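I would like the atomic coordinates for the input below:
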Amino acid sequence: MRIRIIDAFTDRPFTGNPAAVCLLDRGARPAEGWPDEAWMRRVAAEMNLSETAFALPRPDGDGSADWGLRWFTPTEEARLCGHATLATAHALRSDGLIAHGWVRFATRSGVLRARPEADGSITLDLPAGLSRPAGPLPGLEAALGRTPTAVLRTEALDKSLVVFPDEHAVRNLVPDLGAVGRLPVRSVTVTAPADGPACGYDFVSRTFCPAVGIPEDPVTGAAHAALAPYWAERLGRPGVTGYQASARGGLVVCRIAGDRVLLSGRAVTVVDGTLHSEPPWIPSGTHRGEPATAPAP
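Below is the predicted model:
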């Protein structure tokens, strides 16, 4: 089985956020569902990237989506992942399976769309993650080692959005990742305004997810689904650009579209290889909301 590692939200290898992508082929088994979930979890643990994406064509679907899409961290299935969706769309475009227009993915977060652009970028259509002011989160300040100016909560993503006064504070943050992993949230995103207009972006961020096997996520599409509404409202305009200031770094162009967020970025394939483990297929109807055929490892 073919498997690729694709760096997303970048146009240069070894930057942005790497995702592993498997485009599944059911071949002559159109009536069957997804591969066994335990197998997908093991592949994701073996790849040991922030997310591994599995995409399944839906010729027999209800017409609402073209592909099914699932994402796995090294330890669990993700509800929403932007960079691995972008990487999957890049793989489909590279294989000539989409050329223009929207491709639709059926996911745990509903139908997501991706569109290749003429300039080589890809636009994602994700649900906006609206954040609301939150009360003190016990242990947060000690875990981060700094006092924020605001703490917000994005319930849909189980995320804390933590605001600092300046870019320097975000870039130089050295959190206690063990303590972050014990906080009662799936992930913590820290953010601050850019140093100035010459930067080429409006805000910076970093995202930490040690509770799900990702100490620091390099560039996080799902986080920008929450960051974009916050910064668009704060700056008073629908279009904003974020830079995720991880060691790899990546630029995300964001635009608010009602209750959706359009994120644009580029991607580049860095590894194209063969996975020498064929997936065990399970009958349709045993996917989401029903027990897997084997326990997770």
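
every contact and neighbour count from this point should use C-alpha atoms.
Fine.

how about the strands in the stretch 1-150 of the chain?
2-8, 17-23, 32-35, 51-57, 67-72, 77-78, 103-107, 110-116, 122-127, 132-133, 150-154 (DSSP state E, counting those that start in this stretch).

output the contacting helices and strands for the fourth one.
By that I understand strand 51-57. Contact partners of strand 51-57 among helices and strands, from 3 or more C-alpha pairs under 8 Å, 6 or more residues apart in numbering; DSSP states H and E: strand 17-23, helix 37-47, strand 67-72, helix 82-94.

export the ones you listed as TSV, with columns for mean neighbour count and distance to R266.
Below are the helices and strands packed on strand 51-57 laid out as TSV (neighbours: other C-alpha atoms under 10 Å; distance: least, C-alpha to C-alpha, whole Å):
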stretch	mean neighbour count	distance to R266
strand 17-23	26	11
helix 37-47	19	22
strand 67-72	24	19
helix 82-94	25	8
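
make JSON lines out of those and add distance to A55.
Output for these, formatted as JSON lines (distance: least, C-alpha to C-alpha, whole Å):
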{"stretch": "strand 17-23", "distance to A55": "5"}
{"stretch": "helix 37-47", "distance to A55": "11"}
{"stretch": "strand 67-72", "distance to A55": "5"}
{"stretch": "helix 82-94", "distance to A55": "7"}
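
please provide the structure for the following sequence as well, for comparison with the first:
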Amino acid sequence: MSNRRPCRLFHVDAFTRERFCGNPAIIVLDADALSEEQMQTMAAEINGETAFVLEAESSDHDLQIKYFTPRHPVAFVGHATIAAHYVLAKKMDMPERRLRLRTDVGIVEIDVTQVDGDFRIGITQNPPMLGPVIPDHHRRQVLDALGISSPSLHGDCPLQIMTKGGARLLIGLNSVALLDSLKPNFEELARLTSHVGAEGYFVFAAADGTDGQDGQIETISRMFVPARGIPEDPVSGNAHSMLGVYLVNNGLLTPREGRAVLRGRQGMWMRRPGTVEIEVECSGRVAQSVRIIGDAVIIYEAEIPV
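Coordinates of the predicted model:
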């Protein structure tokens, strides 16, 4: 790497206001001079999901972000998007505004607001796509690999694939207590990825006392993505957007006046608890748009010569 203007790097925890909770991401500003090969090298060195913020290339957007895991580029990372716009609001004097962000899944709308003395970020995008319900033979293999018995499954929750940038298999359980008994076989889950057609396995249950019939629901979840080198993901905004659409489509979350709200909690089993809020704008059971809402906190910042 040549001796040019240094990049500014921020370590941020998303979907939380508590340090060392939520989902960590690395945000790199002033990244326009970097090649994609350099971006991948940095993400591998940092060994975390990394978002590189770039200037706009045309008038249909205000900025763009490229996302990399330590292994390869990805189209979109929800928590890194929350983290990036939190950094821009705090460090670049870009508070309380709306932005058009270009990503490899298209242009998404960002809103920055102030709530309880700090910034909160919203991402509005087209809804995830409903995929197939997996066949019985794959169903048995996935349940065995997660250590789930068939009676533990929620009877109204099909094992269904959802897609938005990546594919996730959604698996609903009868109770939150069952999440504690999961015994994921990461090697087998990674092997099943190409057969099932989903990179990750999002296992959830409705919180006690919430049934989704008043336009709102609270869930608790765990997600495993070993095929991407992530045994367990702390808190996923993208997967929760899938869950919101899935619940509405399957009649488990009833919209009120065209809107349904999901409050999802994740990360407790990793000692990194975080909360995602999802708003689904609907026409009947058909989602029209999804808004992912989250907080963030900056852990540290640094400069890297490039």
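
after superposing, what score do the chains get?
The TM-score (TM-score structural alignment, normalised by the length of the first structure) is 0.83; 266 aligned residues with a C-alpha RMSD of 2.0 Å.

the helices and strands packed on strand 51-57 of the first structure: which one's closest to W281 of the first structure?
The minimum distance between W281 of the first structure and these falls on helix 37-47, with 9.2 Å, by C-alpha to C-alpha.

angle of that closest one against strand 51-57?
Using axes from the mean of the first three to the mean of the last three C-alpha atoms, to 10 degrees, the inter-axis angle of helix 37-47 of the first structure relative to strand 51-57 is 140 degrees.

okay, angle between helix 37-47 of the first structure and strand 17-23 too, please.
Interaxial angle, helix 37-47 of the first structure versus strand 17-23 (the same axes, to 10 degrees): 140 degrees.

for stretch 144-163 of the first structure, the distance to its chain's centre please.
The gap between where stretch 144-163 of the first structure is centred and where its chain is centred comes out at 18 Å by C-alpha atoms, centre = their mean, to the nearest Å.

for the first structure, what's the longest helix?
Longest helix of the first structure, by residue count under DSSP state H: helix 221-235.

give me the buried positions along that helix.
221-232 (16 or more other C-alpha atoms under 10 Å).

closest one of these to V180 of the first structure?
Nearest member of these to V180 of the first structure, counting by C-alpha to C-alpha, is A223, at 16.3 Å.

how near is the most centrally placed residue in the first structure to A45 of the first structure?
Centroid-nearest residue in the first structure: C81, 2.6 Å away (criterion: C-alpha atoms, centre = their mean). Applying C-alpha to C-alpha, to the nearest Å, the value for C81 of the first structure to A45 of the first structure is 16 Å.

what's the answer for L23 of the first structure, then?
18 Å.

and S205 of the first structure, by the same measure?
Taking C-alpha to C-alpha, one finds S205 of the first structure at 26 Å from A45 of the first structure.

ditto for F9 of the first structure
F9 of the first structure is 23 Å from A45 of the first structure, by C-alpha to C-alpha.

kindly report the same for G101 of the first structure.
Looking at G101 of the first structure against A45 of the first structure, where the rule is C-alpha to C-alpha, the gap reads 33 Å.

D195 of the first structure now?
Note on D195 of the first structure: its distance to A45 of the first structure, by C-alpha to C-alpha, is 38 Å.

and for E117 of the first structure?
The gap separating E117 of the first structure from A45 of the first structure is 32 Å, by C-alpha to C-alpha.

same thing with G129 of the first structure?
Using C-alpha to C-alpha, we find G129 of the first structure at a distance of 27 Å from A45 of the first structure.

alignment lookup: R93 of the first structure to the second structure.
Superposed on the second structure with TM-score structural alignment, R93 of the first structure falls opposite A89.

quick one, what contacts that match?
95-96, 112, 119 (C-alpha atoms under 8 Å, 6 or more residues apart in numbering).

name the helices or strands packed onto the helix or strand encompassing T193 of the second structure?
Per DSSP states H and E, T193 of the second structure falls inside helix 186-196. Counting contacts by 3+ C-alpha pairs under 8 Å, 6+ apart, helix 186-196 of the second structure is packed against helix 136-146.
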